[in-house]
Each structure stands twice: as C-alpha cells, then as structure tokens.
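>>> Pasting the sequence and the predicted model now:
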Amino acid sequence: MAYQNVGTPRFYINIPEWLSVTGAVQLPENDTDNKLLTLPVEMSNAYDINLDFLGMADNGFLAVLGHDISPPGSNSYSIEDYTSAKVQMTNVINGDPNQDGWCYPQYSGFSITTFTGSNDIKELKVSEYINQIGSVVIGTYYDMPHSPELDLTMTREMGNSVKRIRTKGGSDLVDYRHIKSPTWGSLAAWELSYPTGSTINQALSRSGRRIWDLSFNYMQGSDMFGLNQSLSSGLSGTDFNGNLFLGSDYDAGDINMHSDVDDTGTDTHGNFNYNLLTDDNFFSQVIHKTNGGQLPFIFQPDGDGDTPGSGNNNPDQFAICKFDMKSFKFDQVANGVYNMKLKIREVW
C-alpha cells in the first residue's frame, strides 16, 4: 500500500531488552555499549556480541539501526547459532542477505532482515566493513491478522515540542525542543545514504512525532490471546481443567495428539503445541514481550514486507514506538470475537 496509508501493521519486539528487564537473562558482558537496547540509538565502534535467548518465536528478525558501511555492498554482519552456522535471513529493507549468511547493505543508515526464530542463536558477528553501529534489535515480529478499521487517526505532534512566550511588547519568543528524533550518527533517523555519494543536509529531515490511533474489530480469540497462556505445554492426557484432550475441540496444529486410545478406540491424549512464549498471538508476542507496553518496539504500519508484493518497506515507514495507554481493553462482540483499540506513539 502506497504513501503513508496504514495496511496490516507489524510489530518488531526486542527480546534481549525484555529478558533483561524481567531479570530472566542479563545483557551480555561483551555488549559494553548496551547496543542490544532499542534506545538510545547512539553510534559507536562496532563489535561482536554474544547472545543468550529465551522466548523466541518462529518469526525472528534482526534490525541494525544506525550503521556506517564502507565500501557499499560489503559483508557487514551475520548471526550464528550454537554450531557456529550462519542463520539464513530474508531481506525487509537494505539487508541484502546472501546465501553465505552475511548481510550486504548497500546503504548506510539502517537495515532489517527476518529469519526463522530460534533460542539457539548464539552470536552477532560484525565484519571489518561496518565501522559503527547504533542499536542492534533482535527478536520476534508479529503481523496483525488484518488491517484496522478505516476510521483511524494519524497525528503529527508538534505543539508539545514548541514553547511560545509573548512579550509585553507583543513579540513572540519561540523555543523549539525535541521536534524530531536525534540523528543516528551523520544521518537522521530512518534515513539511507549511499556511502560514496553526496548526502542532503540532515538538518532538513522530517519533523514531528507520529501517533497512530487504531481500532481492530472482529479479531478471533486465537489471534488475540492464543490457546495457552501458560509456560507449560499442558498435562499429558488432560488439559488444565482435568478434561481429556479431544483434537476436535481445537484448531488444526494446536494440539499434539498422542497414539494412546481409550476403551472405545478414541485418541484422547495430547498436549499443547505452543505456550505463552511461542504461540503467534497479539498478547503473547506484543503485550507480554513489551512488558505490558512499557518497552519500545519498532512499528511498521503496513508490514509483511518480506513477502513479495506485500507491505510498504520504504524507509519512512518505520518508527520506534511505545503504547500510549495504561491498559489494554478487549471487548467481546460475539463468541470468541473481540474488538480492540490501540494508541501508538513514536518515541526517541
């Protein structure tokens, strides 16, 4: 979808930052500049980073925010698993991964790729061709099941960043404060520049804070909450209510049915295939892993850009955001069907 239209939004969630905040896994000792935190995006010398993951789902991604590539198209960074094998990635914007597992960005600025998520990720490797980086955001992404209602609001906040004082003589004194995101090194946030080409004066970059008020109606309970909001995958033979598992009660793929049968020859034993951390639903992958909306995430209002012909991957389509709401409200409008409203505010 073209221009600034909202399509099917995608949320990119930083797993190491979430693990650090919960106390489950501390940030690695060799990440001396805390590059695994989404904010602030502060440029410094690039280095390899050890990784220790829990809670990764199938939809993995890697976003390097603020990188300085020289020369363009050089093998710049990769991620490895515990066997030291390179993880194969798919391009979203400017990552240009190759079959050798390295990413070859053509432009300085930022890049995003996706991959099949796994807790077996061990290390981010950085080559000598990437001089500096800002933040390294690794985690899971979630695609909304459908687009929001057409009656939505997109705001460019300016007034809270400008302070005006009128003097007794009638003159206006205007103080402009934080009207745009800080630069990522020599480039403005979410800008791309060919390393050997000329760069437009970055003081002229986009101003204002972006805000989205979105309503999602008629979301299925499986997309909103998922089947199992526990860390456990269930009890063998019964669910948590002590009821026998019956495959007919659940969607295909939700239950792993065992080969055991009862006296009537009916297969009744099984367990959940997914838990709170791995099921692909909005609560598990977005609300829970942003610590109830407290942590920043990368928001793409028209996502699914790693599928050819889908989404809008223009550089101006991404934003670092937080939920601007104290609680999440889900209104049931039919059996197992819910409405939800979100307010998403750009942060820096």
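Right, received. Where do you want to start?
>>> Only C-alpha atoms from now on, for both contacts and neighbour counts.
Noted.
>>> thinking Thr90 is in contact with Thr114, fair?
Yes. Between Thr90 and Thr114 there is a contact at 5.1 Å, judged by Cα atoms under 8 Å.
>>> alright, now check it against this:
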Amino acid sequence: MLPPTAALIATVLSHSQPSEHDGARAPPRYEREGREPIYNDHGVSGMSIMQRLLLTKERCTVVAIRSCVEWEPESFPLAATILGKPVVPLGLLPPSADAARRAATSGAEHATVRWLDAQPPGSVAYVALGSEVPLRMEQEHELALGLERSGIDFLWALRKPSGAGAAAVDADILPPGFQERTRGQGLVTTEWVPQMSILAHAAVGGFLTHCGRSSLIEGLLFGHPLVMLPIFGDQGPNARQMEAKKVGLQVARDENDGSFDRRVVAAAVRAVMADGEARRGFLAGAARMQEVVADTERHERYIDQFVQQLRSYSAVGATN
C-alpha cells in the first residue's frame, strides 16, 4: 500500500518536475526543499526513499491506496496512468464514529473530555499537530500566541517542539505567561489524549491539524471545518486538496522558509471558528466531505473489492 493519491502522484512526478503536479496549486519553495531528503538521503541502506518507492512500484503487480474516487475525484483517476499499474482503492478505512460518540458521552472519560463538557456547543478549536515532526520552538510560540490572539476557545494536544531539549518542562515550551493569560480560554495538555472522543464531542467546532491523512479522515468524519498547518510529507498536498474543496483554510506562510506569525494564525482560526459567512461556507464544505467519510457501507465495499482483486491475482498465479 502506497501513500494517498495526490501526494503519491506529486512525489512520483516531482522526481523530474518538482513544481507542477501537486494538488490545487504548485507547492511552495519550503515544501519542495523539505522533500530533498526523500531523494538525497541514502541512510544506512544505501538507497533513498524515492529509490525504494520507484523500485517497489516497478516490481509490484497492483497498487493499493487508502483513498477512493469520491474523496479525490480530481487525482484518483490519474493514478493508474501515471503509475503504470492497476490501482485499487481501499476506501478511507474510517474509524467508528458511533464508538467515539459513546466514549465522548460516557461518565468516566479522559480529563480533556470532562473539560469539554463545560464548554458551549461548537465553541472549541481542537489543536493537534501530531508527534512525528514537531514544530520548531519559535513556531510553537507563534502558534500559541496566535491562539491567544484569536479569542477562540481551544483544546491543544501539544507535543514537545523541536529544539525544546530533553529537560524542558511543560511551561518552558510555551510563551511566558501564556497559560495564566489563557486560563479561561483554553486547555493545553502534553499527555496522550483520546482524539476520536474529542473530535466526537459536541463542544468541538473545528480542528487545527497538520493534515496527515488519518487526522483529516477523523476530523471530517464529524464534519469539522479545518485550520490547516501542514509540516511534512503528504501533508502539504493534502492541505491544498482540502482547501480546494473549501473545507477550511491554511495558515498563511512565507513561501520561502515556511515561517508564520501569530497574526496569521489568529486570522485563520477566527475565519474558521467565528460565526459568519466564512465559517458557514467551511461548514458546508466539511459536511460534503463528511458524507464521503461517514459512508461505512461504501468503504466496506471497497475492502471487499480489494479482497476479490487479490483473489483474482492469486488464481491467475496458481494457473501459471
């Protein structure tokens, strides 16, 4: 199984043309430069990620992708031609929304869910950027100050930023006085959180995400509009694809180095979360994508078709 369609196509094509075939618009310079290790870092294996991907593609019989034409109709039909292999959609493999809702309303849930219980419906922006590639310290501070400046209530699942140091305590990775100033506005936790239960909670009205595929699916499963801050890998193409579908807004960044400041963070959060025409548009876009993600029968059919495809290849191999 290979990466999501838009990102996979962008990666394969960028082997020779790094700026042309990537989502709704060309990727910024900082993202292109961030891909360089994919081509140039050969590591202990002596082979780069791109070399392994191309070798895998050449030697495989069929490509299975966690996607479907309903999710990305603009790119999925191109995959087989560009890859030169049959492409089988796996569907989106969404988690159970009902199980998450039950957990979110149970009496013995996580402390973050109990905090959400005290907040008005649709009022909280859930902030989670994953743990694989944390932001740099100065970016983490600008994000924090942008959340404060927005005036929107937030729940932030914070991971230690790059450069924080092994001995850093929780208070050290936030701007001075931030937690005191935002005590009535938000909750920051550096512990594990039950993300699905949080996203299922009625108090959550939007999702500030790095746009990893799983996070997008989980957020849109509940129809949440997105504030998008991609960091690495497939996240940039994913964010441009979602922005083109009008499910949210990317945080504006410097095209060369990817930097951003508190002003643009606050503007993006307010546009997506504050009641008004912009939010209503993003809610409508997220609802359209929710129809795709939440259709469990559709995704089960994709898995059944994938199993049948594997059986057909197995049968052909047995007769040869």
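Thanks, I have it. None of these values were measured; they are calculated from a predicted model.
>>> Could I get the TM-score for this pair?
The TM-score (TM-score structural alignment, normalised by the length of structure 2) is 0.23; 128 aligned residues with a Cα RMSD of 6.5 Å.
>>> quick one, which of Thr90 and Thr114 of structure 1 is more surrounded?
Neighbours per residue (other Cα atoms under 10 Å) separate Thr90 of structure 1 from Thr114, with Thr114 holding more: 24 against 21.
>>> do you know how far the closest residue in space to the more buried one that isn't next to it in sequence is from Ser111 of structure 1?
Nearest-residue entry for Thr114 of structure 1: Phe61, 4.0 Å, with adjacent residues in sequence omitted and distances by Cα to Cα, 6 or more residues apart in numbering. Distance from Phe61 of structure 1 to Ser111 of structure 1, counting by Cα to Cα, to the nearest Å: 11 Å.
>>> Likewise for Leu62 of structure 1?
8 Å.
>>> so who does Glu243 of structure 2 touch?
Glu243 of structure 2 is in contact with 249-250, counting by Cα atoms under 8 Å, 6 or more residues apart in numbering.
>>> ditto for Asp175 of structure 1
With contacts taken as Cα under 8 Å, 6+ apart, Asp175 of structure 1 has the following neighbours: 162-164.
>>> Okay, and which of those map to strands?
Among these, DSSP state E puts 162-164 in strands.
>>> which of those count as buried?
Buried members of these, scored by 16 or more other Cα atoms under 10 Å: none.
>>> my guess is Gln220 of structure 1 contacts Ala334, does it?
No. Because the distance of 9.6 Å does not satisfy Cα under 8 Å, Gln220 of structure 1 is recorded as not touching Ala334.
>>> neighbour count winner among those two?
More neighbours sit around Gln220 than around the other of Gln220 of structure 1 and Ala334, counting by other Cα under 10 Å; the figures are 18 against 10.
>>> Can you tell me the closest non-neighbouring residue to that one?
Skipping the residues right next to it in sequence, Gln220 of structure 1 comes nearest to Val337 by Cα to Cα, 6+ apart, at 4.8 Å.
>>> got a list of what the one you found touches?
For Val337 of structure 1, the set of contacting residues under the criterion of Cα under 8 Å, 6+ apart consists of 218-221.
>>> do that again at 10 Å, thanks
Shown in contact with Val337 of structure 1 (Cα atoms under 10 Å, 6 or more residues apart in numbering): 217-224, 330-331.
>>> what do you get for Asp331 of structure 1?
If a contact means Cα under 10 Å, 6+ apart, then Asp331 of structure 1 has 217-218, 337-341 as its contacts.
>>> now with 8 Å?
The contact partners of Asp331 of structure 1, taken as Cα under 8 Å, 6+ apart, are 338-340.
>>> element containing it?
According to DSSP states H and E, Asp331 of structure 1 maps onto strand 330-334.
>>> can you state the direction angle for the helix or strand following that strand and strand 330-334?
Along the chain past strand 330-334 of structure 1, the next helix or strand (assigned with DSSP H and E) turns out to be strand 337-346. Counting by axes from the mean of the first three to the mean of the last three Cα atoms, to 10 degrees, strand 337-346 of structure 1 points 150 degrees away from the direction of strand 330-334.
>>> Buried ones in strand 337-346 of structure 1, by neighbour count?
Within strand 337-346 of structure 1, the residues scored as buried using 16+ other Cα under 10 Å are 337-346.
>>> Can you tell me which of those residues is nearest Phe323 of structure 1?
Minimum distance to Phe323 of structure 1 across the buried residues of strand 337-346 of structure 1 is 4.7 Å, recorded for Ile344 (Cα to Cα).
>>> State the distance from the spatially closest residue to that closest one that is not a sequence neighbour to Arg209 of structure 1.
In space, not counting the residues next to it along the chain, Ile344 of structure 1 is nearest to Phe323; the distance is 4.7 Å by Cα to Cα, 6+ apart. Phe323 of structure 1 sits 14 Å away from Arg209 of structure 1, going by Cα to Cα.
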